[in-house]
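J.: All I have is the shape, not the residue letters:
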């Protein structure tokens, strides 16, 4: 394990509760496996996996104040549901606190919950790894999505987005419009294949 990975692992263990840290290690592991499968740089995937939830354990008011303090944009949906800001604040912290300069790693952290139309390979890997890591048990169609993740990453991303939208529509949670926009993009591209 490289020095940067050792350092970041120790840092995440300090700022995350044990359950979140276990999830983080699962995402790092899964991101590395997907990176090997698809030819992405493994260490970059591991770094993004380790840092994807670096702001997840912050309280809602701290996430909102971090956005104000650091002049980070927040949508109306995010302001009403501040927990959604952990990806935006996390991307900022990855750069400022953990000294990550790679724009693709920062972007993978930023979009790991909603995705975005036209994601890079690394962004898709982190988005997918967060959903399928070994500790996840509750998501519908998890077995199918885990299989797809290693056979057709675009199809896995589309299915994750579809299931996420279905879940959000059936509950009381508010949906980030980016999730639907991303789903529509991947669904359209899937029909073109």
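T.: Great, that's in hand. The structure displayed is predicted, hence computed values, not measured ones.
J.: can we go C-alpha only for contacts and neighbour counts from here?
T.: Will do.
J.: nearest residue to the spatially most central residue of the chain other than its sequence neighbours?
T.: For the chain, the residue nearest the mean C-alpha position is residue 112 (2.2 Å; C-alpha atoms, centre = their mean). Excluding its sequence neighbours, the residue lying closest to residue 112 (C-alpha to C-alpha, 6 or more residues apart in numbering) is residue 127, at 4.4 Å.
J.: what about that neighbour, how many neighbours?
T.: For residue 127, the neighbour count with other C-alpha atoms under 10 Å is 28.
J.: centre of the chain versus the longest helix along the chain, how much separation?
T.: In the chain, with assignment by DSSP state H, the single longest helix is helix 18-38. In terms of C-alpha atoms, centre = their mean, to the nearest Å, the centre of helix 18-38 is found 11 Å from the chain centre.
J.: take a look at this one as well, against the first:
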């Protein structure tokens, strides 16, 4: 089940609207730049970024079925449906596209929620998803500037933005996101 990069790009781009594919290309560009800046393998960052939203536009009931049928993280089913595609995407990357690098799979899995003990690649993909060139929301320029200085500082700012948005909308916050933020604060404080 070996796919060339071009075959993967064709397969992934065919599963999303053109605008989302543009987002994916932006995440790939940002992830590779962050990998170079922070000493991660650019090829791994590129691959994780390419696949990070592979299941984003699957019907929600299909995403829920993949989680249930494969005993994935069932806790996700109790929170915002926007979290599902990351878990499903990691599963699809492994099962459909033959990705075996557990670090790449985890970076896909945790790109929306974060986690305690995020690896450098986890941080890069999560942050690249926030700061890719097509993103335009209040505070994104500040996060982009922070990304030039510190992965952790930028990611805390990004998670703060997400948490604030969820609070403002009176939505439930996935506990792992809060734990990821707290862990990053701990890392910065050392």
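T.: That came through fine. It should be emphasised that the depicted structure is a prediction, and the values quoted were computed from it without experimental measurement.
J.: Got a TM-score for the two of them?
T.: Once superposed, the chains reach a TM-score of 0.94 (TM-score structural alignment, normalised by the length of the second structure), with 188 aligned residues with a C-alpha RMSD of 1.4 Å.
J.: if we can go back for a sec, mean deviation of the longest helix of the first structure from the second structure?
T.: Average distance, helix 18-38 of the first structure versus aligned residues of the second structure after superposition (mean C-alpha distance after the TM-score superposition for the first structure): 0.8 Å.
J.: What is that helix packed up against?
T.: Applying 3 or more C-alpha pairs under 8 Å, 6 or more residues apart in numbering; DSSP states H and E, we find helix 18-38 of the first structure packed against helix 42-51, helix 121-132, helix 142-151.
J.: how about those, which one is nearest residue 64 of the first structure?
T.: Residue 64 of the first structure lies closest to helix 42-51 among those, at 19.3 Å (C-alpha to C-alpha).
J.: Which residues does that closest one contact?
T.: Residues outside helix 42-51 of the first structure that contact it (C-alpha atoms under 8 Å, 6 or more residues apart in numbering) are 5, 8-9, 12, 24-25, 27-29, 31-33, 35-36, 90, 94, 105-106, 108-109, 122, 125-126, 129-130.
J.: Show me what secondary structure element comes after it.
T.: helix 60-69 (DSSP states H and E).
J.: Can you name every helix or strand that that next one contacts?
T.: Judged by 3+ C-alpha pairs under 8 Å, 6+ apart, helix 60-69 of the first structure is in contact with helix 86-96.
J.: dump the residue contacts of residue 181 of the second structure.
T.: Going by C-alpha under 8 Å, 6+ apart, the list of residues near residue 181 of the second structure reads 114, 156, 159, 160.
J.: now for the third one: what does it line up with in the first structure?
T.: Right, the one you point to is residue 159 of the second structure. For residue 159 of the second structure, the aligned position in the first structure is occupied by residue 161, per TM-score structural alignment.
J.: ok, average deviation of whatever helix or strand its match lives in from the second structure?
T.: Assigned by DSSP H and E, residue 161 of the first structure falls within helix 153-170. Comparison of helix 153-170 of the first structure with the second structure after fitting gives an average deviation of 0.9 Å (mean C-alpha distance after the TM-score superposition for the first structure).
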